[in-house]
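*Asks:* 3D model of this:
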Amino acid sequence: MFKSSIVRKFHELKTLPPPKVLKQKLDDYIIGQEKPKKILSVAVYNHYLKIKDREEKVQNVSQLDLLKARYQNEVDKLAIAKERAKNDFSSAGNNNQGTPVPATTQEFEIGLKSMKARISAQEEKIAHSDFQLQLAKSNIMLIGPSGSGKTMLTTTMAKHLHVPISISDCTQLTQAGYTGDDVHEVIKRLLINSNYSKDLCEKGIVVLDEVDKLAKKKSKDSGGKDVSGEGVQQSLLKLLEGHQVEFYLDRPVDPKEADRQLRKTGVHSPMSIREHYSINTENILFVLSGAFVGLDKIVYRRLNPQLSDEEFNEIKNYEFIINSNDNKVSTLSLAQPEDLVNFGLIPEMIGRVPIVTALEPLEESDLFNILSKPKNSFVKQYEYIFQKIGITLKFTSKALKKISKWALINKTGARGLKSILERVLLECNYDCPESGIRYILITEKNVNHIIKESGHSLKIGESEPIKYYSRADQDLFRIEAAKEDKELEKDLDKLFGTTPTIK
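*Replies:* Alright, predicted model coming up:
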């Protein structure tokens, strides 16, 4: 739920941050993916620039109407003033034809000329050809493996801009009249996340995740109907392009307001009120995302038509392709609209999503950096959790590298790192709270021990269980850390400030 202070931050955003600033904010939280971050920053900047342009044009038209109304009002006042002055002179016995105009009416006429000039300037501005231009929507499609950062990119951007965002899983959507969520549910979720503010909702972001699951089925059972595939794609067309969506939604009643109503009338007010909403999706940014498993094969086949079916099927990895400069390029980054059509998306839908970018598959070095470098990295989160219970938790760089290699083999992306850390720290989370333990060091051998217990096929070296250190073992904790990680040794020297001694 968005608080009113967050709502005000967006409305008071007089200058939209340029794409470079937007990308810098993404860099703080997301490792790698340089091109997708640039594309998303430019697309979001242009989208909200379009909104500001439209609002300015509406404001200019309103100002012209207001000026014309004020001008007519002043004209009427001038006519009344002249008539009143004429009567005053007549009653004084001055019947000369050359009745002088009082100074007050002369001031009226000067003001009218100035106002007329402002009206002319405003009309000329509105009549200009640029004023009639309507900037088109620029919805975005993010393609990439699971855990590559598709959702993280969008949520981080929305958080920085203080705009509401809703994330909907397309696998739950069905055509109207069938069991499941209607496509209008995605707008309802956005409205709820906008604290039921219509204006803020119409400037929000809707993420349609798992959109690849809406692909047309290659073969259908006889008598069956694809109610969660092509039919949903057709239903989304109007939303993506810009459409007035009308629905009823139960809005919770403010408890304070309900309490005041009870004291005033003695009658309990309902906990929610059913209200009618009409939301225009013209200014809502839609971000479609999905793993698109198998799309790399379609792209690879298009780029290598000379390969026979047998040669094509013998290829083990379609994720990358070698270009003319002998550089390894992500196959998904070369996807074209025709590839998406072959995958199963309808052309009408692809036409309403003009910006398509692919996220690079994460490599071991990317996973290693994701573990510790971002502001909200998993390692920093766990260190903070243990810090709350009075325990200093540290990982050596070798341990993080082994965890990265484990996640790479699992092919679960950045999301899989948290799962592995949970497994590594399970016993620590169980044993350490309200104990005499004050320091925990996770080494490569400790990670090897967890891998060995899990029965994973990853090759490991020596292994040993995680050691716990009491307050009196601080020096031993630092010495053990220094043996495996010199950088960690420096960090601990800064943290504790004294040099450890071997007892």
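*Asks:* use CA for all of it now, contacts and neighbours both
*Replies:* Will do.
*Asks:* which helices and strands sit right next to the longest helix along the chain?
*Replies:* In the chain, taking DSSP state H as the definition, the longest helix is helix 34-91. Helix 34-91 is packed against helix 19-29, helix 103-127, strand 355-358, with contacts defined by 3 or more CA pairs under 8 Å, 6 or more residues apart in numbering; DSSP states H and E.
*Asks:* orientation of that helix relative to helix 19-29 in degrees?
*Replies:* If you take axes from the mean of the first three to the mean of the last three CA atoms, to 10 degrees, helix 34-91 sits at 130 degrees to helix 19-29.
*Asks:* tell me how far F247 lies from L237.
*Replies:* 18 Å (CA to CA, to the nearest Å).
*Asks:* who's more crowded, those two?
*Replies:* Ranked by neighbour count (other CA atoms under 10 Å), F247 and L237 place L237 first, with 16 against 13.
*Asks:* ok, and the closest non-adjacent residue to that one?
*Replies:* Sequence neighbours aside, M349 is the residue nearest to L237 in space, at 6.1 Å (criterion: CA to CA, 6 or more residues apart in numbering).
*Asks:* one more, so I can put them side by side:
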Amino acid sequence: MPRSRCVWAICPLTVLQRQTHTTALDGIAWDKHRSDRSCFSIGLSHPCPLGCGPRSPKYRGGPTLNQRRLARTPPERHARGVAPPTHPPTPSAPSIKDRLDERVVGQDEAKIQLAQLIAMHLNWCHKPLDALLPPNGLLIGPTGVGKTHTIRTACALLDLPFVVADATSLVPSGIVGEQIEDILERLVESARQLRLSRGEPVDLDVPIDRADLDLARTGVIFIDEFDKLASSEAAGYEEPIRLTVQRRLLKLIEGSLLRVGVKRHGTDHPDHYINTMGILIIGSGAFTGIDTPAIRSRRAPNMLADLVDPLEVVSTDLVQYGFIPELIARMPVLIQYRPLEKQDFVEILKGEFSPIRLWQRYCAAFDMDFADPEPAVLQLIAEQAVRLNMGARGLQQLLFQRLPAEIFEFERSGQKTYHLTAERWRRPRRSRSQG
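*Replies:* Below is the predicted model:
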């Protein structure tokens, strides 16, 4: 019969009798010779039958000194001569990649590089070294391949402050629009919201405190549409603005003290300064046309021999694309995303974040059932998505071209279960002229 500790920690019976024997008393098993001098009972709800409670004069007042020491000591350190296991202070790149595999389909090479970049950033934040800063990076790939989804998912899984900035809205100082300091303020606000979600004590009367700034320094700034900052002759009057924004980004990336102030309730609060050194900056864009001969013809003659993949984008291509060399040199990690293939679309449609789940939730709200589509339908949708060449966003377009009329007629008919079959998907859509 399993034994568990009695509610009263010390029983005088074990002190008076040193012989080892077990006696059954009122359904309670007793061990008379325990080194911790405690009685054992079948259930913790049983009081000690000898009256060893706090109201009894026999009560000795709780556990022994050794018991208290053992309670404070981790189990792995109880054995003599066994050192406690050492755990890395930050997650490793393989662990980050494994967690991304659960939510992001495909793009294995890109996920490995991004996981290593984030792991190196977190390791630097744990032990900062001003003389050796972690690198920043660029995500390069066509639309809809998962660039934003990957970095957003990684930051959510790792509880990192995260903010998305649109490069097309960035302007130099003195012009109406979003500036670099505005991005930092949103990053600090993201850090505060993260602290609130963790249950940390936060003084809501103070817009910014030191804990917000310290946590924001471990965060990630994601600049979407980064390729739109490239200067070119076609940019016209916008070219000087783009070059100025690129130089302003240098101040953010290379590490500077920038002022962040929050205005709330119509009152100006004191400004604070945040050191941007160590904040992970990641740009993202499609960089359309960067693989054209006009761009790659400027490469050195022997550069192709040093590349694993001749189609790989290098820093020289980005400079020819319209970026200043100083900015590209500070974003040396170039992570390329490949176009999605047919099997990738099939996995997305079967996954947790499939756009089909949106239709299933809609039907469930009206007591209808949208059955899981058969595999043949998923293959047809994936083939059309490849031809559409819009990435994962193209799946929503394909579904909304077909399903609204189908679901509308299904709701009107009063049926309870809708089946999306290959025959229905191949059925020609009714044109608008047909009403």
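*Asks:* could I get the TM-score for this pair?
*Replies:* Remark: TM-score between the superposed chains equals 0.67 [TM-score structural alignment, normalised by the length of structure 2]; 326 aligned residues with a CA RMSD of 3.2 Å.
*Asks:* make CSV out of the helices and strands packed on helix 34-91 of structure 1 and add distance to A414 of structure 1 and mean neighbour count.
*Replies:* Shown next, in CSV, are the helices and strands packed on helix 34-91 of structure 1 (distance: least, CA to CA, whole Å; neighbours: other CA atoms under 10 Å):
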stretch, distance to A414 of structure 1, mean neighbour count
helix 19-29, 12, 18
helix 103-127, 51, 14
strand 355-358, 16, 20
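*Asks:* follow-up on the earlier one: so who does the residue nearest to L237 of structure 1 touch?
*Replies:* M349 of structure 1 sits next to 233-234, 236-237 when contact means CA atoms under 8 Å, 6 or more residues apart in numbering.
*Asks:* who wins for neighbours among those residues?
*Replies:* For the contacts of M349 of structure 1, neighbours tallied by other CA under 10 Å; top is Q233, 25 neighbours.
*Asks:* what sits against the residue mapped onto it from structure 2?
*Replies:* Matched by TM-score structural alignment, Q233 of structure 1 corresponds to Q246 in structure 2. Shown in contact with Q246 of structure 2 (CA under 8 Å, 6+ apart): 229, 323-324, 327.
*Asks:* can you tell me the SS state at Q246 of structure 2?
*Replies:* Here Q246 of structure 2 is recorded as helix under DSSP: H, G, I helix; E, B strand; the rest coil.
*Asks:* farthest-separated two in the contacts of Q246 of structure 2?
*Replies:* By the measure CA to CA, L229 and L327 form the most distant pair in those, at 11.3 Å.
*Asks:* so the aligned residue in structure 1 for D227 of structure 2 versus Q175 of structure 1, what's the distance?
*Replies:* Correspondence of D227 of structure 2 to structure 1, assessed by TM-score structural alignment: D212. Going from D212 of structure 1 to Q175 of structure 1 by CA to CA gives 16 Å.
*Asks:* over to N446 of structure 1?
*Replies:* If you measure N446 of structure 1 against Q175 of structure 1 using CA to CA, the figure is 51 Å.
*Asks:* how about D27 of structure 1?
*Replies:* Distance of D27 of structure 1 to Q175 of structure 1, given as CA to CA: 39 Å.
*Asks:* go on, G231 of structure 1?
*Replies:* 6 Å.
*Asks:* same check, this time on P337 of structure 1
*Replies:* Going from P337 of structure 1 to Q175 of structure 1 by CA to CA gives 24 Å.
*Asks:* more neighbours: which of those two?
*Replies:* Neighbours were counted for P337 of structure 1 and for Q175 using other CA under 10 Å; Q175 has more, 21 against 16.
*Asks:* what residue of structure 2 takes the place of that one?
*Replies:* Correspondence of Q175 of structure 1 to structure 2, assessed by TM-score structural alignment: P172.
*Asks:* doesn't T244 make contact with its match?
*Replies:* Yes. Contact status for P172 of structure 2 versus T244: in contact at 6.2 Å, counting by CA atoms under 8 Å.
*Asks:* mind checking how far the equivalent of D291 of structure 2 over in structure 1 is from E360 of structure 1?
*Replies:* D291 of structure 2 maps onto D296 of structure 1 when the alignment is built from TM-score structural alignment. Separation of D296 of structure 1 from E360 of structure 1 (CA to CA): 12 Å.
*Asks:* also N446 of structure 1?
*Replies:* N446 of structure 1 sits 31 Å away from E360 of structure 1, going by CA to CA.
*Asks:* quick one, which of those two is more surrounded?
*Replies:* When neighbours are counted by other CA under 10 Å, N446 of structure 1 and E360 differ, and E360 comes out ahead with 23 against 19.
*Asks:* tell me the counterpart of that one in structure 2.
*Replies:* Alignment note: E360 of structure 1 maps to R338 in structure 2; criterion TM-score structural alignment.
*Asks:* helix/strand/coil for its match?
*Replies:* Per three-state DSSP, the local secondary structure of R338 of structure 2 is coil.
*Asks:* what about the residue nearest to the spatial centre of structure 1, helix or strand, and which?
*Replies:* Nearest residue to the geometric centre of structure 1 (CA atoms, centre = their mean): T154, 2.6 Å. T154 of structure 1 is part of helix 150-161 when elements are defined by DSSP states H and E.
*Asks:* where does that helix end up in structure 2?
*Replies:* Aligning helix 150-161 of structure 1 against structure 2 (TM-score structural alignment) gives residues 147-158.
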